[in-house]
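Asks: Predicted model and sequence below, questions to follow.
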Amino acid sequence: MNTLAIVISILILLVIWLLLDFLLGRRKHLRTFKPQFFPIRESDINMFAAGPALFHDYFSELKAAKRHIHISFYIVHDDDISLQFFDILQKKAQEGVEVRLMVDRLGAKKVTKQMIERLEKSGAQFVFSQEIKPPFLFYSLQVRNHRKITVIDGKTGYLGGFNIGKEYIDLDPKLTPWRDYHLKFKGEGVQDLQTCFLRDWQRDAKLHIHDMSPYFPPLEKGQYSHKIFPTEGIHLESTFSDLIHDAKHSIRIGTPYFIPGKRVFRDLQNAVKRGVKLEILVPAMSDHPLVKEASYHYLRTLIRLGAYVYQYQKGFYHAKVMVIDEEICDVGTANFDKRSFYLNLEINCFTYDRNYIEQVLAVFKQDQSDSTAVSLNSLKSYNPWQLTKELVARSVSLFL
């Protein structure tokens, strides 16, 4: 057998192994998955769209913690703001505050062993979430904990699109300013953020917390009705599908990656055909290879039908938002893409209060005004290299 035949045989076996690993891993995931559903709550909610303002508020709340700090992030870097973040947690732990920090295993690749050791030496606890483990190595590599949850003293909570790193406070030379939406909660909804965090923590830390009562103090009702909605590569697509199917007048979507699955894509097309105004806001620049090319097929189809697509020009747009008929608003960690629909652990907030939705829409419209409309011609390319990139992107779109 010549060398070429050997190489081809190895590649075929590798593809077969990856396919079997993914399919069997997915089957096990579906079989063992236990969904979390929470009722409608009432909380005070503030939305931050700029990193400097968010982290000024966030670090102030961390420093004021009295009893416990529970944090889950997808990404934490090794830079000035990350070290400042670790320093705050170390000091709070030394003061006697219970500190638990959980970071996705891939998202924490820049967190050094020394950073973790210093944190744990102070009395805080650190856990990697979603370790890559057998027997389904490839599948476990793909399923990431993309949630961003913080709960302070059981009374203040955060979720949204920001992680910890210099790009999120507008210090990255390419991705500045960083535009994102992050929510701060005070009120009933904090208990659901706490429940979600503690479930993830016990699974990844492999430790059972026997007495949960200190983490669930009495909470007062807030101003806005909402529902916390955690997902694990299941239920998010069907939930979005139902919302889009029921839309009567308008659908607004903001996302850094627009790569919908077949079901939601079909629902969007049908919505436009029946006269629903569809507006999609995406970034002009990209922070990952091929994600823009993967979106072009979907955007071209929707523009032909009459949808409006805008590219954000004033930095990098990373927000995740959907507003249906100005009656239901979704803000969270989930992108409008296959990875969030079918793989990642995500957490979103559906809000039903008209006053709150008007505030979100005001931010969305401001971002829209800082964007340019996308024409069908601008998405057409007869460049062979560009066409090749688009074909490759569509073939691997689940994993982008």
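Replies: Here it is on my side, so go on.
Asks: C-alpha only now, for contacts and for neighbours.
Replies: Will do.
Asks: which stretches of the stretch 151-300 of the chain form strands?
Replies: Counting by DSSP state E, counting those that start in this stretch, the stretch 151-300 of the chain has strands at residues 156-160, 178-187, 224-232, 250-254, 277-283.
Asks: Now tabulate these in CSV and tack on mean neighbour count and distance to Gln125.
Replies: What follows is these, written out as CSV (neighbours: other CA atoms under 10 Å; distance: least, CA to CA, whole Å):
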stretch, mean neighbour count, distance to Gln125
strand 156-160, 25, 19
strand 178-187, 23, 24
strand 224-232, 23, 23
strand 250-254, 22, 35
strand 277-283, 23, 37
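Asks: among those, which is nearest Phe85?
Replies: Closest to Phe85 of the strands of the stretch 151-300 of the chain, according to CA to CA: strand 156-160, at 15.2 Å.
Asks: quick one: that closest one to chain centroid distance?
Replies: Centre-to-centre, strand 156-160 and its host chain are 13 Å apart (CA atoms, centre = their mean, to the nearest Å).
Asks: cool, stretch 12-21 as well?
Replies: Offset of stretch 12-21 from its chain centre (CA atoms, centre = their mean): 29 Å.
Asks: what residues are up against Asp104?
Replies: Going by CA atoms under 8 Å, 6 or more residues apart in numbering, Asp104 touches Phe73, Tyr74, Ile75, Phe128, Ser129, Gln130, Glu131, Arg144, Asn145, His146.
Asks: Pasting the second one now:
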Amino acid sequence: MVKKMLFILVCGLCLCLFFQWDVKKGYNAYVRVHPLIETPVYQGKIALYTQGSNLYPTLFEDIKKAKKYVYIQFFIIRADNISMKLFELLKEKAAEGVKVKLSVDRFGGNDLSRTLIDDLKKNGVEFTFSRKASRQHFFYSINHRNHRKFVVVDGQEAYLGGFNIGEEYLGKHKKLGYWRDYHLRIKGEGIFEIEKQFLKDWEEDTGQHISAQRVPIARSHGANYQLLFSTGEELEQKMIDLINRAKVKLTIATPYFIPSEHLMNALISAKEKGVLIDIILPDNTDAWFTKPPSYPKTEQLLNKGIRIFLYKKGFFHGKVMVIDHTIANISTANWDPRSFYLNDEASCLIYDREMIAHIEREINEDKTNSRRLTKTVIDEIPKWERSLKKTPEWIYYYF
């Protein structure tokens, strides 16, 4: 019996070591040819959406007006009512001769049945799952997810942010209720960059090469912005650079908060230099296992004088940074190891004071709908849950 248990233990240990080796090997091979992409600064009209009930009608209306092509990438698309409305619309556009490409992350698209996908294809919609498992570096491939959320319509409008497609994003999740997120609609220059990245991902997933084409766009007054496309730790360094630029105030909002030691050091250093730092996190979560690893982080920051707000109105899913009222970042990336080391992500850095002031008004509303994290609140956390905060860091690297 002892020998059997020892054998199982050794096999389990070997599997864990091989798992980690494979992930590291696959990661190094992938990021070597997929460095962080930082685009030039562009100018365009930017609109912010924080509720699915406002975003979806605008998105669907833009798709309805499409004349040439619609490119869509989401991490999650459900098989529910709002998703079916999107699918019907895409089939209608394909029937009109519009090129429709729909990409969904392989794990995030688990709700989509073969029958549903075949129906889309039969009706002219080109469909692919993104980041399918591969034999080479298998464990890395199942952890490497396409977390980007893109829509490009005729090279004229583009969408980027935290929303996926599903009824829960309309606040209809029984447990989570109201859904708060941050998503951008961009019109004007720079959309070519989003289209180009979508087509790179599409080629990687399908083998089909399509060159992005610049659509003539009349120059117009609007917000200055820059796009970032990342896979790997270069995004973490970019966030550290942004933190280091803060002189007066830094606001971070994210649904999952498991920062690395490097990010923690950057935050503490900024606080010690006199920067006012606010962090907004959800009080309720759709992934409970991500909370215990965050407890040591939030406790340490709280002890350093950093203010932490717990959003209570529903579920907070936005990914936002604001630095000194002069730079804002709306992103698909969370503050967790997956987004910083494993996922494909997209971010939009905004350098427009008027737009940033609008974002800050929304953030202030989020704070109003939050409670402050205090020592008393921490003490109220169940003991069994607090005990999980000792989870080894190499494990929650995959959270």
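Replies: Yep, it's here. Because the structure is a prediction, the values reported are computed rather than measured.
Asks: What would you report as the TM-score here?
Replies: Aligned and superposed, the two chains score 0.96 in TM-score terms (TM-score structural alignment, normalised by the length of structure 2); 398 aligned residues with a CA RMSD of 1.5 Å.
Asks: picking that back up, for ChimeraX, what selects the buried ones among the contacts of Asp104 of structure 1?
Replies: Paste this into ChimeraX to select the buried members of the contacts of Asp104 of structure 1, with burial taken from 16 or more other CA atoms under 10 Å:
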select :73,74,75,128,129,130,131,144,145,146
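Asks: List the ones among the contacts of Asp104 of structure 1 that fall in strands.
Replies: Residues of the contacts of Asp104 of structure 1 located in strands (DSSP state E): Phe73, Phe128, Ser129.
Asks: thinking again about what came up before, can you tell me which of the contacts of Asp104 of structure 1 lies nearest to Lys166 of structure 1?
Replies: Lys166 of structure 1 lies nearest to Ile75 out of the contacts of Asp104 of structure 1, by CA to CA, at 11.3 Å.
Asks: which residue packs closest to that closest one, ignoring adjacent ones?
Replies: Once flanking residues are discounted, Ile75 of structure 1 sits nearest to Gly107: 4.2 Å by CA to CA, 6 or more residues apart in numbering.
Asks: contacting residues around stretch 243-259 of structure 1?
Replies: Here stretch 243-259 of structure 1 makes contact (CA under 8 Å, 6+ apart) with 264, 267-268, 271, 275-283, 291-292, 294-295, 298, 317-326, 335-338, 364, 397.
Asks: for that stretch, which positions count as buried?
Replies: 243-244, 247, 250-259.
Asks: Quick one: end-to-end distance for that stretch.
Replies: One end of stretch 243-259 of structure 1 to the other measures 18 Å (CA to CA, to the nearest Å).
Asks: and if you look at stretch 123-142 of structure 2?
Replies: Using CA to CA, the end-to-end distance of stretch 123-142 of structure 2 comes to 30 Å.
Asks: any idea how far that stretch is from the chain center?
Replies: Distance, centroid of stretch 123-142 of structure 2 to centroid of chain: 19 Å (CA atoms, centre = their mean).
Asks: Mind listing what's buried along it?
Replies: Buried residues in stretch 123-142 of structure 2, counting neighbours by 16+ other CA under 10 Å, are found at 123-133, 137-141.
Asks: among those residues, which are in helices?
Replies: Phe138, Phe139, Tyr140, Ser141 (DSSP state H).
Asks: Between the residues you listed, which sits nearest Ala94 of structure 2?
Replies: Nearest to Ala94 of structure 2 among those, with distances taken as CA to CA, is Ser141, at 31.5 Å.
Asks: And the strands in the stretch 1-150 of structure 2, which stretches?
Replies: 37-38, 42-49, 69-74, 99-105, 126-130, 150-153.
Asks: Quick one: closest of the ones you listed to Lys172 of structure 2.
Replies: Nearest of the strands of the stretch 1-150 of structure 2 to Lys172 of structure 2, taken as CA to CA: strand 42-49 at 17.6 Å.
Asks: what's in contact with the closest one?
Replies: Contacts with strand 42-49 of structure 2, where a contact means CA under 8 Å, 6+ apart, come from 55, 181-190, 219-226, 355, 359.
Asks: Can you give the distance of that strand from its chain's centre?
Replies: 18 Å.
Asks: and what of stretch 207-217 of structure 2?
Replies: In terms of CA atoms, centre = their mean, the centre of stretch 207-217 of structure 2 is found 24 Å from the chain centre.
Asks: Could you tell me the end-to-end distance of that stretch?
Replies: Start to finish, the residues bounding stretch 207-217 of structure 2 are 30 Å apart (CA to CA).
Asks: In contact with the residue nearest in space to the middle of structure 2, which residues are there?
Replies: Centroid check for structure 2 by CA atoms, centre = their mean gives Thr332 as the closest residue, at 2.4 Å. Residues in contact with Thr332 of structure 2 (CA under 8 Å, 6+ apart) are His147, Arg148, Lys149, Leu160, Gly161, Gly162, Lys319, Glu345, Ala346, Ser347.
Asks: rewinding a little: among the contacts of stretch 243-259 of structure 1, which lie within helices?
Replies: Cross-referencing the contacts of stretch 243-259 of structure 1 against helices under DSSP H gives Val264, Asp267, Leu268, Ala271, Val291, Lys292, Ala294, Ser295, Tyr298, Lys338, Phe364.
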